[in-house]
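Trainee: for reference, the sequence and a predicted model appear below.
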Amino acid sequence: MELRIFTEPQQGATYDQLLAVARCTEDAGYGAFFRSDHYLKMGSVSGDPGPTDAWTTLAGLARDTSRIRLGTLMTAATFRLPGPLAITVAQVDQMSGGRVELGIGTGWYAEEHAAYGIPFPPLAERFDRLEEQLAVITGLWTTPRGEKFSYDGRYYPVTDSPALPKPVQAPRPPILIGGMGRKRTPQLTARYADEFNLPFASVADSAAQFERVRAACAEIGRDPAKLCWSNALVLCCGRDDAEVARRAEAIGRDPEELRANGMAGTPAEIVDKIGRYAEIGAQRIYLQVLDLADLDHIELVAAEVMPKI
């Protein structure tokens, strides 16, 4: 089981704060630093000093870290055109020496689209656009050098693109798709993804959705063992109940609710819960760290949980 750190900077974070978390993540031995791709806060927090752009952040971290992998959970397909996004991700992959992963989804947060003037079509159209985005991005990355790429899309037609620049990773950076959609999410995962991720889902719900994705893979003749399976859960770890309660209070959550729905408790409790996700096939856990100033939290899990899984 691999542990990765996952952050939500739209809740309020500067680049320097994210860099401190990323360097702590790297020094502590985690596999990756991921961040959300949002432009508006959620809940009652102030959101100050305002959002940071996900791919600008990852470009900086590409130069300011050396080992950890870097990616998004999840970039909204509504935010960027597929051609420019393919260029951006390829460039950040070059800047990092081949450490980038692209998590991408339909986009779901209507308020942030309204707040920043981003069109927000109905869900069916967003899935159609995501499918075309995936076709264009992967097509641009995998077109051999010296050849051109075209795509007859409804939303994103591409004509005679030189399909440059190329990412460092061949044939392309890993693509993550996730969510609880029962039909199109499994279909797109089977066709395009290297990893399937479920955010904030119970063991039972995860098992059911993993089976839907496995069935979608079988329908197109893809071996589901070629996919990586992962979950993302809120982290709230403490050496004892008092420390768990303190960390829960710091993020405005109830410790018992977090024990039920997140990755919370003492290191022993967290090792046990990770084991339950491993039993249904999860291979990675993204630990959502909400208090970015609490680097001891990250170090505690690295010291007390990571060696036991």
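Mentor: That came in fine, so what should we check first? Residues are numbered from 1 along each chain as shown.
Trainee: hey, let's count contacts and neighbours off CA atoms from now on
Mentor: OK.
Trainee: how much space between residue 80 and residue 104?
Mentor: As judged by C-alpha to C-alpha, to the nearest Å, residue 80 and residue 104 stand 11 Å apart.
Trainee: and the two? Which one has more around it.
Mentor: Neighbour tally, residue 80 and residue 104, criterion other C-alpha atoms under 10 Å: the higher count belongs to residue 104, 23 against 13.
Trainee: can you show me the strands along this structure?
Mentor: Here the chain has its strands, by DSSP state E, at 2-7, 32-35, 69-72, 75-76, 100-105, 149-151, 158-161, 175-178, 195-199, 228-237, 263-265, 284-289.
Trainee: would you list those strands in CSV and tack on distance to residue 252?
Mentor: CSV is the format used below for these (distance: least, C-alpha to C-alpha, whole Å):
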stretch, distance to residue 252
strand 2-7, 16
strand 32-35, 20
strand 69-72, 24
strand 75-76, 26
strand 100-105, 27
strand 149-151, 47
strand 158-161, 46
strand 175-178, 26
strand 195-199, 19
strand 228-237, 11
strand 263-265, 14
strand 284-289, 13
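Trainee: okay, one more to line up with it:
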Amino acid sequence: MDLRIFTEPQQGATYDTLLSVAKATEELNFDAFFRSDHYLRMGPSDGLPGPTDAWITLAGLARETRRIRLGTLMTAGTFRLPGVLAIQVAQVDQMSGGRVELGIGAGWYEEEHTAYGIPFPKEKFARLEEQLEIVTGLWATPVGQNFDFNGKYYRLKDSPALPKPAQSKVPVLIGGHGAKRTPQLAARFADEFNIPFGSVEDSAKQFARVREAAEVYGRKADDLVYSNALVACVGKDEAEIAKRAAAIGREVDDLKANGLAGSPAEVVDKIGRYAELGASRFYLQILDLDDLDHLELISSQVLSQLG
């Protein structure tokens, strides 16, 4: 069972704060450090000191960590041209010694596009499909051969398809709740399928859709890793749980119903309910990035029980 730390820096975090969390992630035996890819805060946060770029952050962390995997939930397809993204990810993978994973989605938060002058096209999902074909195609092209692509939205001709990642295959993560197109994309391109903030019941339905789609596309359903992303709020007792919930502006009852919240025993039990569906990896959304004691508690009393 993998536990990964998942951060939301658009809510307000410097690179140094993210570095502290990443180093704690490594020291406390979590599997990976992931971050969102957003340029505008959401909710009541003031967002100070301002946004940080996902792939610039990961490039820095690639040089300042040694073991943990590094990636995005999810890189917004609207932010980067696919050829540029393939170069960026391959370079960061080289910088990390082969520890990068690419979570990618269509992009959805229109306000951040407006705020920073980023185009927000209507046909985002169709573009994402072409982006996945291009990024994976560039990486898979043998050295010395060129890559061409003639799509509706993107065209590449005589691309040298360089640089190559350090890994022979950079894991690609696709996720979401869409009932048809999302499972199809996952079946075609993904090494891992992730459900963000979904209940046990919703996860069961969506995992089944992805498994069915994988079989349709000639893959074994178990070729994919199945994972969940859930907000974490763990405490030794009810007072500590309430304190951590208040620090992130959430209600304890809501967190227990919709996240991984409560005592370590409660959280281990809930992880087990998702694991029964086939989930083998969990992204713990940590919203208070200054509370490193939270990570230590999860490591010592939750991770230690999962084996």
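Mentor: That came in fine, so what should we check first? This structure is a prediction, so every number in the text was calculated from the model and none was measured.
Trainee: once they're superposed, what TM-score comes out?
Mentor: Put the two chains on top of each other and the TM-score (TM-score structural alignment, normalised by the length of the second structure) is 0.99; 306 aligned residues with a C-alpha RMSD of 0.5 Å.
Trainee: what about whatever residue of the second structure lines up with residue 262 of the first structure, distance to residue 130 of the second structure?
Mentor: With TM-score structural alignment as the criterion, residue 262 of the first structure lines up with residue 259 in the second structure. Distance of residue 259 of the second structure to residue 130 of the second structure, computed by C-alpha to C-alpha: 33 Å.
Trainee: between the two, which has more neighbouring residues?
Mentor: With neighbours defined as other C-alpha under 10 Å, residue 259 of the second structure and residue 130 compare such that residue 259 has more, 23 against 18.
Trainee: which stretches of the first structure form helices?
Mentor: Counting by DSSP state H, one finds helices in the first structure at the ranges 15-28, 54-64, 82-96, 110-115, 123-142, 184-192, 203-219, 241-250, 255-261, 267-279, 295-304.
Trainee: hmm, back to that, between the strands of the first structure, which one is nearest to residue 304 of the first structure?
Mentor: strand 228-237 (10.0 Å; C-alpha to C-alpha).
Trainee: what's that closest one aligned against in the second structure?
Mentor: So strand 228-237 of the first structure sits over residues 225-234 in the second structure, by TM-score structural alignment.
Trainee: hmm, who's touching that stretch?
Mentor: 191-198, 207, 240-241, 244-245, 255, 258-264, 267, 278-287, 294, 297-298 (C-alpha atoms under 8 Å, 6 or more residues apart in numbering).
Trainee: so what's the gap between that stretch and the chain middle?
Mentor: Centroid separation between stretch 225-234 of the second structure and its chain, computed with C-alpha atoms, centre = their mean, to the nearest Å, is 10 Å.
Trainee: check stretch 190-201 of the first structure too.
Mentor: With C-alpha atoms, centre = their mean as the basis, the mean position of stretch 190-201 of the first structure lies at 9 Å from the chain mean.
Trainee: buried ones in it?
Mentor: 190, 192, 193, 194, 195, 196, 197, 198, 199, 200, 201 (16 or more other C-alpha atoms under 10 Å).
Trainee: likewise stretch 26-35 of the first structure?
Mentor: Neighbour-count burial for stretch 26-35 of the first structure [16+ other C-alpha under 10 Å]: 26, 28, 29, 30, 31, 32, 33, 34, 35.
Trainee: what of stretch 53-63 of the first structure?
Mentor: Going by 16+ other C-alpha under 10 Å, stretch 53-63 of the first structure has these buried residues: 54, 55, 57, 58, 59, 61, 62.
Trainee: chain neighbours aside, what residue packs nearest to residue 193 of the first structure?
Mentor: residue 175 (5.0 Å; C-alpha to C-alpha, 6 or more residues apart in numbering).
Trainee: what residue in the second structure is paired with that neighbour?
Mentor: Looking across to the second structure (by TM-score structural alignment), residue 175 of the first structure lines up with residue 172.
Trainee: got a list of what its match touches?
Mentor: Residue 172 of the second structure is in contact with 101, 102, 103, 104, 189, 190, 191, 192, counting by C-alpha under 8 Å, 6+ apart.
Trainee: how far away is it from residue 215 of the second structure?
Mentor: For residue 172 of the second structure relative to residue 215 of the second structure (C-alpha to C-alpha), the value is 18 Å.
Trainee: can I get the helices of the first structure in JSON lines with distance to residue 9 of the first structure?
Mentor: Compiled in JSON lines, the helices of the first structure are given as follows (distance: least, C-alpha to C-alpha, whole Å):
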{"stretch": "helix 15-28", "distance to residue 9 of the first structure": "8"}
{"stretch": "helix 54-64", "distance to residue 9 of the first structure": "9"}
{"stretch": "helix 82-96", "distance to residue 9 of the first structure": "19"}
{"stretch": "helix 110-115", "distance to residue 9 of the first structure": "14"}
{"stretch": "helix 123-142", "distance to residue 9 of the first structure": "24"}
{"stretch": "helix 184-192", "distance to residue 9 of the first structure": "26"}
{"stretch": "helix 203-219", "distance to residue 9 of the first structure": "26"}
{"stretch": "helix 241-250", "distance to residue 9 of the first structure": "16"}
{"stretch": "helix 255-261", "distance to residue 9 of the first structure": "20"}
{"stretch": "helix 267-279", "distance to residue 9 of the first structure": "24"}
{"stretch": "helix 295-304", "distance to residue 9 of the first structure": "15"}
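Trainee: cheers, nothing more for now.
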